[in-house]
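>>> My questions concern the predicted model and sequence given below.
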Amino acid sequence: MQYFDNPQLGIRTIHIAGTNGKGSTAAITESILRATGLKTGFYTSPHFLDFRERIQINRKLIKKQDLIQLILKIKSAVEKLEIPVTFFEFGTVMAFLYFKEHNTDVNILEVGLGGRLDATNLCEADISIITSISHDHMEYLGDDLKQIAFEKASIIRPSGTVFANIPDNEIFNVVNSLAQSRKASVYRLNSEFKVAQIEPGQGCQTFDFIGEKKEFKSLKLSLIGQFQVHNAGLAIAACQKFLDSGNEGDIRKGLEKVQWEGRLEIVSDHPTVVLDSAHNVASVRNMTSELCKNIKFSRCLVILGLMKDKEIDKIVEILSQFGDRFYLVEVNPPRGEDPEKLQEKFKKYKKPVQVSESVSSALQAIKDFSNPNDLVCITGSIFTVAEAKKYFQYEKSFSNPGNSPRSGK
């Protein structure tokens, strides 16, 4: 970064870490700040179909020509300096350079993994957000939740401000202690500020935000799920701090217009087809709970592709109580779990299970089998969702006209 004159410095930044919810929180934060007229740099990972999804200004993908020029510039520097660089580090340098060259007013950065040693932590963010603490990527972060909390809280800057959604007092104390040692201010969801869901819904939901100085009633959020209300609360609190209060109209506009793919994303109706990248125990539990609360359906047909490094037994147990029929696929080999091994784990739950060649073949089988009031849930990893997105780019009508509606329950 020194070679490029530290492009990550000099632009105000909001830095977001957490086991689950950091991408959604980043998207909500960006949407609110863009609604105020600010020029936003937006860096998230991973991507679904196009690497350029990771690097955006005002939610527009980096142009291909700009991407090529940055790749060549960084490649030349790496060769000249003779230093090894990872794929993620390369992408992060690209984002910092792109935002600097285009004079963004604020950068919203999602941590790639952990926080303390993450490439994004080269930024100097006066505001940081910690969305949640649970188990994931344990081969890198370990299985001690206190240690995981420390890794993520290490993005907090001296004299900065952190907003956190950590219900567990013992885990929160790790974050709070680190913040105090750095003379940073801590604002905790359900303590210094609160949210209350009023009306869940399939397309959007309504909630109240109660802050120390301001309350906003009947806010409309275009993302579904109770956990998205929590993420929105973090984003509103952070934006109020960033803007030194903020205009209520801009906050409302940002919440109503926010878009974030691959999280409880409905891509088709009759049957309802939902894409969700849930890939760890906490996110799978949230997903199944929210789908049961927000969508009426007769049967649930699940397409599942998992990575080998996840808590597979626990995920299978949760999903077996949710789904009525399962279609198991292998995605992103060799990291992806063998679907035949997954099938063995499902046997004790006595649910119909079949192995499919691919996500598209599973979808074709479901199209022939499903009824209009079924729920089709495609989940387990971002790779599984990406394969489904490719399918729906070309498949405009998923319903089977030969199947008649059944009564919902």
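Yep, that arrived.
>>> CA atoms for contacts and neighbours, from now on please.
Noted.
>>> burial measure for N247, as a count.
Residues within reach of N247, counting by other CA atoms under 10 Å, total 13.
>>> Next up, the contacts around it.
T36 (CA atoms under 8 Å, 6 or more residues apart in numbering).
>>> That one and T36, how far apart?
Using CA to CA, to the nearest Å, we find N247 at a distance of 8 Å from T36.
>>> what does A164 give?
In terms of CA to CA, A164 sits 24 Å off from T36.
>>> cool, I312 as well?
On the measure of CA to CA, I312 and T36 end up 43 Å apart.
>>> now the helices: where do they sit in the stretch 301-409 of the chain?
In the stretch 301-409 of the chain, helices defined by DSSP state H, counting those that start in this stretch lie at 312-320, 339-346, 359-369, 382-394, listed in chain order.
>>> again, but for the chain
Along the chain, counting by DSSP state H, helices occupy 22-35, 64-81, 87-101, 138-141, 145-153, 169-181, 226-243, 248-257, 281-294, 312-320, 339-346, 359-369, 382-394.
>>> Comparison target below:
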Amino acid sequence: MSDSLVSSTHNLNDQSSLTEWLDYMQQIHVSAIDMGLSRVLPVAELLGVVQSAKDDAYVFTVAGTNGKGSTTAVIAQVCQAAGYKTALYHSPHLSVFNERVRINGEMASDQTLIDAFNKVEAARLACDLTLSFFEMTTLAALLIFAEADCDVWVLEVGLGGRLDVVNIIDPDMAVITNIGIDHVDWLGDNIEDIGAEKAGILRKDIALIYGSDQMPASVQQAIDKHEATCYQVGQDFSYRELDSKTWQYSNAAITMQLPRPALSLMNTANALSAVLASPLNVDMAALEQALQTVKLAGRFDYREVKARHWLFDVAHNEHGVTFLLKQLLPLWQQHLAQQKVDSQTHHTPATIKILFSMLGDKDIDKVVQCLIESGLPISDWFIAEIDYPRAASTEQLRGILASYVDGAQIHEFNRLSAATDAVMDASQPQDLIVVCGSFHTIGEALSALKIS
């Protein structure tokens, strides 16, 4: 679509609804994903967001295949607890778009977003450019942070690193949580290529927190090129679980016993390493307060809803599902132990039922294989196509599942909301319902259950 056509059809303003704006921004560019910074930079510079971040804020940028959301959530919560006005940007959202843009934990209001969209649209038209939905919305988030004069910006990379919109902002601290195979159409089909893309967030002389014990040569080359200081898990910092309520974090300077958060210890350790390596003033009280309060829906998110046990996790690739299973196996043992205590009310053994859907461009076969080979007693799969353009069809999901499990174990539905109702009706109070496969799967299930 040409800019002249966009200009002639654009009639949105601050009286238009957030939904109208979001729908409009999905239509003004030829593709939903368009890697590169050449189009977005002129608009960002006209808006002044690049200079604002450079002059007025301390910026954490977090890249990685999995764990970015949890890591950014912990960094933001710690900085907020320490008294800094903290901006957090992450994506995608689960229920409402506003989740992506937060200041001191509060979601941006519809009107704040609409005002920012108006300004981004005006700047885009002034530059005579088209921008993708992600580019438009990310610029709006950065503008909101700049206008709010936030002390700390915590930015989650959407895709890759080097060519992601977030990378128009120079970070003061970089984090790479891990590197796995994902988004091969855009990042490459091997660890070295993907590592090079994610290491694109590095800048001269900054620090990098690297959250995996395996480092591709491409990442090390980027570290050397930028003369960055790298703190790697297992070498420069470590963590271990002490009991169900406490864990230990250690680096070369300090060892701390801390309250166990509701999020992954691996991602929490990466986040704490980033904060501790920064010049920000954060004391033990702030750390403890943050870890006791931080939460993020859909990240190993265990709940009891409508007399059923649910586990929601946004795992959507082999790396993510493998990590999910490492946490799920001990949870299942605990669950069984509790059911044994309550066995007088149960007449059938507890099983696991999977509520499942994925995007069609993901490696669905590998994810299903990981779940099947986990050894967990998965009795049934409830599948439906999620409401998203890149969603896998129900036929595609069934075809892959049918190569691993009996057809009687596969239950198909037209909508994920119907599948959510069905798995609840088909389960018993002693069962565990695991919801996974995509952010959109979790979002639609939570919406169907009328929870957030």
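Sure thing, it's come through. Note that the structure is predicted; figures quoted are calculated from it, not measured.
>>> quick one: which of I312 and T36 of the first structure has more around it?
Neighbour totals were compared for I312 of the first structure and T36, and I312 leads with 19 against 16 (other CA under 10 Å).
>>> Quick one: map the more buried one onto the second structure.
In the second structure, I312 of the first structure lines up with I364, judged by TM-score structural alignment.
>>> how much space is there between its match and A402 of the second structure?
12 Å.
>>> Contacts only, for the equivalent of R59 of the first structure over in the second structure.
Residue pairing (TM-score structural alignment): R59 of the first structure is matched to G105 of the second structure. Contacts here follow CA under 8 Å, 6+ apart; on that basis G105 of the second structure touches 77, 86, 88.
>>> One more: L319 of the first structure?
Counting by CA under 8 Å, 6+ apart, L319 of the first structure has contacts 284, 288.
>>> how much space is there between it and P158 of the first structure?
For L319 of the first structure relative to P158 of the first structure (CA to CA), the value is 42 Å.
>>> got the end-to-end distance for stretch 239-257 of the second structure?
End-to-end span of stretch 239-257 of the second structure (CA to CA): 10 Å.
>>> wait, stretch 353-367 of the second structure
16 Å.
>>> Also stretch 273-290 of the first structure?
14 Å.
>>> quick check: that stretch aligns to which part of the second structure?
On the second structure, the counterpart of stretch 273-290 of the first structure by TM-score structural alignment is residues 310-327.
>>> in the second structure, what residues pair with stretch 374-382 of the first structure?
Taking TM-score structural alignment, stretch 374-382 of the first structure hits residues 431-439 over in the second structure.
>>> burial of F88 of the first structure, as a residue count?
16.
>>> and the aligned residue in the second structure for it, how far is that from D164 of the second structure?
In the second structure, the residue matched to F88 of the first structure (TM-score structural alignment) is F134. Noted for F134 of the second structure: a distance of 9 Å to D164 of the second structure, by CA to CA.
>>> Ok, E20 of the second structure next?
From E20 of the second structure across to D164 of the second structure, the span is 25 Å (CA to CA).
>>> Looking only at neighbour counts, state which of these two leads.
Neighbour count, other CA under 10 Å: between E20 of the second structure and D164, D164 has more, with 25 against 12.
>>> In this structure the more buried one contacts L155, no?
No: between D164 of the second structure and L155 there is no contact, the gap being 11.2 Å when judged by CA atoms under 8 Å.
>>> what sits against the most centrally placed residue in the second structure?
Residue closest to the mean C-alpha point of the second structure, counted by CA atoms, centre = their mean, is G69 at 3.7 Å. Going by CA under 8 Å, 6+ apart, G69 of the second structure touches 90-91, 156, 296.
>>> Identify the residue of the first structure aligned to it.
Checking with TM-score structural alignment, G69 of the second structure has G23 as its match.
>>> same deal with E288 of the second structure?
Aligned partner of E288 of the second structure by TM-score structural alignment: R252.
>>> Equivalent analysis for Y404 of the second structure, please.
Y404 of the second structure maps onto Y349 in the first structure, by TM-score structural alignment.
>>> and what of I352 of the second structure?
So, by TM-score structural alignment, I352 of the second structure is matched to C300.
>>> Am I right that that match is in contact with N373?
No: counting by CA under 8 Å, C300 of the first structure sits too far from N373 to count as a contact (9.5 Å).
>>> Now do the closest residue to the match of I312 of the first structure other than its chain neighbours against F134 of the second structure, distance only.
Nearest in space to I364 of the second structure, with sequence neighbours left out and distances taken as CA to CA, 6 or more residues apart in numbering, is M358 at 7.0 Å. Going from M358 of the second structure to F134 of the second structure by CA to CA gives 20 Å.
>>> hang on, the earlier thing: for the contacts of G69 of the second structure, pick the one with the most neighbours.
E156 (26 neighbours).
>>> residue in the first structure matching that one?
Using TM-score structural alignment, E156 of the second structure pairs with E110 in the first structure.
>>> now S273 of the second structure
In the first structure, S273 of the second structure lands on A237 (TM-score structural alignment).
>>> Just give me the neighbour total for that match.
Using other CA under 10 Å, A237 of the first structure has 27 other residues around it.
>>> same check, this time on the one 4 residues further on
K241 of the first structure sits with 14 neighbouring residues when counted by other CA under 10 Å.
>>> Tell me who's in contact with it.
Going by CA under 8 Å, 6+ apart, the list of residues near K241 of the first structure is empty.
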